[in-house]
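[1] mind looking at a prediction? Sequence and model below.
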Amino acid sequence: MAGRLIVISNRIPTGDPSGGLVVALHDALLARGGVWVGADPDPSEEGRECLHELGDIPYRKRAFRLSKTERQNYYSGFANSVLWPICHRRTDLIEIKSEYRADYLAVNLRLARLIAQDLAPQDVVWVHDYHFLPLAMMLRSLGVTNRIGFFLHIPFPNITDLAILPRPEDFARWLASYNLLGLQTRGDVARALEMFRADPRAEFLRDGTVKFDEHIVTVASFPIGIDCDQIEATARRADPGPFGAANPRELIIGADRLDYTKGLPHKFEAFGRLLQGRVDRDARPTLLQIASPSRADVAAYRQITNDLQAISGRINGQYSELDWQPLRFVHRSVARDRLIGLMRRAEVGLVTPLADGMNLVAKEFVAAQAPDNPGVLVLSRFAGAAEDMKGALLINPHDLDETAGAIDYALAMPLDERRKRHADCLAVVRDSRISVWTDRYLARLASCVPTLALSRHQAASA
C-alpha cells in the first residue's frame, strides 16, 4: 500500500502520544505518512464545513467540528444511548429519538464529504469504532473506491438486539461497504456472519468473504493488545507501596472506566460476599477500585455512580475496623505509572465486565506482574480477553458466590500454580501486542478485494 494512511476516530490525541492504541497508530502514521481525523473536543457552530489542522507533527492531525446539538444527538444520543447499549446487551437502557439518528447520519455524511475532498487514489482509510458505522457507505456514494477498513473496539451485537434499531436493515449495509470488518474475538466474527447469513442481500463466497449487493467484505478477528514491553518497564520502576502505615496485606485491584458494562456493582457485592464468608476473621483483604469518570451527561452513568457509592458505604459500614477499610472506591483518574505500580503490588486483579470488546486492563495487569511472584487474574468470561487467556480464573460476574470463591482461591493460590497461570496469560499478551495488531490488520486490509466504482444509480441509492 503506497498511499497515505487516513485514520478516523471520534477522539483525536493532542500532545505527546500515550496509551497503546494511540502510540501504535502514531507509529503507523509516522512510517507511512498520513492524516489522523477526529472530532474537535470543543463544540462550535463555526467552521463545520471544513477540517481544521491540529498540532505540529510529522503527519497531519485534522479535526471536524460539532455543534452542541450534534454532540448531544450524534455522540451522547445515537452513539452512546443507542449503539453502545445494543452492543453491550443492555437493550433496557436504549433511548431512541428520531433526532439522534438524523444527526448521527448527518455528521457521518458531512465527514465523508470532507474526507473525500482530500483522498488520493492510493490512500487507505482506517475507521475506528461505532461512531462511524455508515462512513464507508457514504464515501462509496461519493465515488470513493479506496480500500476502507473498519475496526469495532466493542462487542458485536446479537442479531436479536439489532432488531431494536430504527431501520435495522441498515446495519448490515453500513458494514458491508467496508473492505475489511475487523472485530475483537472469534465470537464477534460468528455474530457478524450470523447477521449476514440472515440477510437475503448477502452471499457467502468460497474464500469466506461476503458479497453484499455490489460490495465484498472480509470479516476477521484481530484481538487488540498493549505495549507489554512498556508496561513491564514501568512496573519494574514503579513505587509499589503508596499506602504508608495502612499498607494492605492482601490487595485486590480493579481499574475501570466508570461504565454500567464493567460489572462494578457485581464486583462490590461479590467482595462483600467474600468478607461475609471469611473463615479466618483476622484476614483483611482490601479491594481498591479505581473508576475514572465517564459520560456524566448520560443518565445511566449518573445512576451507577450513585449505586456504587451506596454499595461501598454499606460494605465499609458493615465490615470496617478502626484500622482497616476493606473497600476503597476512588472515583477519579489515577496517573498511569502509579496505576501500573498498584497492579504490580496487587495479589489479585479483578476484572468483571458483563460485556466487553477486549478489556486491556486484564492484559495490563498480567504484563505488570513480577514473573517470579505474580498475582492472579480473576476475569469475567464475558470479556473478549477471556477467549484466549485461559490461564486466568474465569468467572461469571452475575454469580456472586462463584466470584467470591475465585477471589478467595486466588489469594491462597500456591506459587507454582500462580507462575504457570501467569506464564500462560503473558504468552497471550505478548502475541497480541499492539504493534503486531496494527501490522496484522493493515496487511490483511492490503490483501482485500478492491472496491469497484459504483454506477450513478448505485451511488444514488447508497
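    That came in fine, so what should we check first? Numbers count the residues shown, from 1 in each chain.
[2] from here on, contacts and neighbour counts on C-alpha atoms
    Noted.
[3] all helices of the stretch 151-300 of the chain, in order?
    Per DSSP state H, counting those that start in this stretch, the stretch 151-300 of the chain carries helices over the ranges 159-162, 169-176, 186-197, 228-237, 264-276, 299-319.
[4] can I get those helices in CSV with distance to residue 129?
    Below are the helices of the stretch 151-300 of the chain laid out as CSV (distance: least, CA to CA, whole Å):
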stretch, distance to residue 129
helix 159-162, 17
helix 169-176, 11
helix 186-197, 14
helix 228-237, 23
helix 264-276, 24
helix 299-319, 20
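[5] which residues of the stretch 1-150 of the chain fall in strands?
    5-8, 34-39, 52-53, 60-64, 124-128, 148-151 (DSSP state E, counting those that start in this stretch).
[6] adding another structure so you can compare the two:
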Amino acid sequence: MKRLICISNRVQAASSGASSNRGGLAVALSAALRESNGIWFGWSGEQTDEFTGQISFRRQDGVATATIDLEAQDIEEYYNGFANRTLWPLFHYRLDLTEIARDFAGGYARVNQRFAETVAPLIEPEDMIWVHDYHLMPLGQRLRERGFSNRLGFFLHTPWPPASLMMSLPGHKDLVKSLLSYDVIGFHTDEWRASFIDYIVTHLGAELDGDHALLDGRSTRLLICPIGLDTSEFTAARDTPAARSAQSRLISSAVGRQVIVGVDRLDYSKGLQERFMAYEQLLTTRPELRERLFLLQIAPPSRGDVPSYQQIRAELNALSGGINGEFASIDWVPVRYVNKGYAREELFGIYRASRVGLVTPLRDGMNLVAKEYVAAQDPEDPGVLVLSRFAGAAAQLDAALIINPHSSEDMADAIARALSMPLEERRERHAAMLASVVKQDVRWWSARFIAALEAPEPSKDRPRLTLAGGQS
C-alpha cells in the first residue's frame, strides 16, 4: 500500500479511552494511517498571533501527525464562520440558520490556500492524498494548481444538500466544480451521491460514465462508502473496569426502571428538542409508563461561540426542566440531562445498561452512535435501537425501529414499542444489525475508499452517458 496522507480540519489521534464525542473520524483515520505508515495533517486547534506555516510533528499511538496553528481571523472567518455558520447548516438542510458573509467566504478560501501551501513540502510523488469533509472542499483544486498529479480523494462526512438549497450559496458553482479536481469523492449513502449528481449534471453540465463524473477532461469516481465503527476496539471495552462500573452504576441508579439513552453532540441537527418533546408526548399519553423508565440524555456542548448553539442549549435546559417539573415525583426524575462527555469505555457500559437507544437526528451524514449502541448490546438480552430515517446509518441498520423525528407521535410510539418488544424479536433485530456493523466496519470503509483511490483512471476513450435526474 502506498503512503497515505490524510488531511482534515482538525487533527486528533484517537487513543484508547478517548471520549466518544471526539467523533468517529479520529478512530477511523488512525486505523488507516497506522496501516500505511502515513501522516495526518491539519489544524492543531490552537491560535497563533501570526500565521507562519510552521508545522508541529508528533507521533501518538503509532500515528504521525503534522499540525499548524491558525490566526484569530482565520478561526473566526473560516471555522466559526464559513464552516460552522454557512456550510454546516446548509448541508443539514437548515437554510434558516445559514449565514452568508463575504468575510466568511474569504477566510475559507484563504485557509484552504494555506493548507495547500503548507502541506505541499510533505507530499511525495507516489503518495495518495485523502481529504476530509466540507471544511476543505477546494483543497484538491489548490493542490492541482500547484502541479500535484497524485491520486486525490475526498470524503464527505455530512449529507449533500439538494441543488435548490446549494444554489443559495454565493459562488456555489466554483465551489462544487472544485470538488471535481479529486479522483474519488466518497459519500455515506446513495441519497447524498444522487443529490450531488443532480447538481453537477444540471448546473455544471457534467456527464456520467457509470459511477464516474466527467467534466473538462477530468474523471471523478463517485463512491458510496459508508463509514464504519472500529468494532473490535470498541467492543474490547466490554471487560474494562470503567465499562463494568458505568453499567453497574446506571443499573443501580435505575432502581428497576428501564433506561432510554441518547448520546449526541449538542447540535441542532441531532433533533434533541424534538426528542424531548416526543418523550413528553410518551409520558402524557401513556401514564402507565411513568416512574417505570427515565431518559438519560448525554449532550456534550460544542461550538459554544456560535449563537445558534447557545440557543439550542437554552431550549434544552427549558424543555428538560419543564418535563421534570411536570412529571417528577420525590423519588423519580424522568429526564437526566448531562452536558458533558464520557470516555468510550464508560459509554459502552451506559449503552449496555440501556433498554432503548435513541438516535433521532433531523439530518445526519452517518451517526456512529447508532453503531456503537448496537455493538455494545448483550446479544442474549439486547436493547432496541430507535433510529431516524434521516440518519445515514438507517440505510445499513434497517432492522432498527425507523422513525420520522419530526413526528412526536411516531417517536413516542416507537419508544413504547421498544420498551415492550419481546426478547425473540429484540434478538433477531440486533443480530441483523450487528452483522452489518461487524462486516462493514472502519477497516472495510477505509479499504474500500483506498482501493478506489488506488484504481487506475478509466479510459478516456469509453463512450460517455449523460444522465439527468440525479441517477447513476
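    Received it, and whenever you're ready, just let me know what you need. Because the structure is predicted, anything quoted here is derived from the model rather than measured.
[7] tm score of chain vs chain?
    Here the superposed chains carry a TM-score of 0.93, computed using TM-score structural alignment, normalised by the length of structure 1; 450 aligned residues with a CA RMSD of 1.9 Å.
[8] could I get the helices of the stretch 151-300 of structure 1 as JSON lines with mean neighbour count and distance to residue 27 of structure 1?
    Output for the helices of the stretch 151-300 of structure 1, formatted as JSON lines (neighbours: other CA atoms under 10 Å; distance: least, CA to CA, whole Å):
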{"stretch": "helix 159-162", "mean neighbour count": "15", "distance to residue 27 of structure 1": "36"}
{"stretch": "helix 169-176", "mean neighbour count": "19", "distance to residue 27 of structure 1": "27"}
{"stretch": "helix 186-197", "mean neighbour count": "18", "distance to residue 27 of structure 1": "27"}
{"stretch": "helix 228-237", "mean neighbour count": "18", "distance to residue 27 of structure 1": "15"}
{"stretch": "helix 264-276", "mean neighbour count": "22", "distance to residue 27 of structure 1": "34"}
{"stretch": "helix 299-319", "mean neighbour count": "15", "distance to residue 27 of structure 1": "34"}
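[9] center of structure 1, which residue is that?
    Compute the mean C-alpha point of structure 1, and by CA atoms, centre = their mean the closest residue is residue 153, 4.5 Å away.
[10] tell me the contacts of the equivalent of it over in structure 2?
    Aligned by TM-score structural alignment, residue 153 of structure 1 pairs with residue 157 of structure 2. Contacts of residue 157 of structure 2 were listed using CA atoms under 8 Å, 6 or more residues apart in numbering, and they are 132, 133, 134, 187, 188, 365, 366.
[11] equivalent analysis for residue 167 of structure 1, please.
    Here residue 167 of structure 1 is in contact with no residue (CA under 8 Å, 6+ apart).
[12] same check, this time on residue 288 of structure 1
    Residue 288 of structure 1 makes contact with 251, 252, 253, 254, 327, 328, 329, 330, according to CA under 8 Å, 6+ apart.
[13] can you rerun that using 6 Å?
    Contacts here follow CA atoms under 6 Å, 6 or more residues apart in numbering; on that basis residue 288 of structure 1 touches 253, 328.
[14] how much space separates the alignment partner in structure 2 of it from residue 387 of structure 2?
    Alignment note: residue 288 of structure 1 maps to residue 296 in structure 2; criterion TM-score structural alignment. From residue 296 of structure 2 across to residue 387 of structure 2, the span is 16 Å (CA to CA, to the nearest Å).
[15] ok, and the closest non-adjacent residue to the corresponding residue of structure 2 for residue 79 of structure 1?
    Matched across to structure 2, residue 79 of structure 1 falls on residue 83, judged by TM-score structural alignment. With sequence-adjacent residues excluded and distances taken as CA to CA, 6 or more residues apart in numbering, residue 83 of structure 2 is closest to residue 135, at 5.7 Å.
[16] what lines up with the one you found in structure 1?
    Aligned counterpart of residue 135 of structure 2 in structure 1: residue 131 (TM-score structural alignment).
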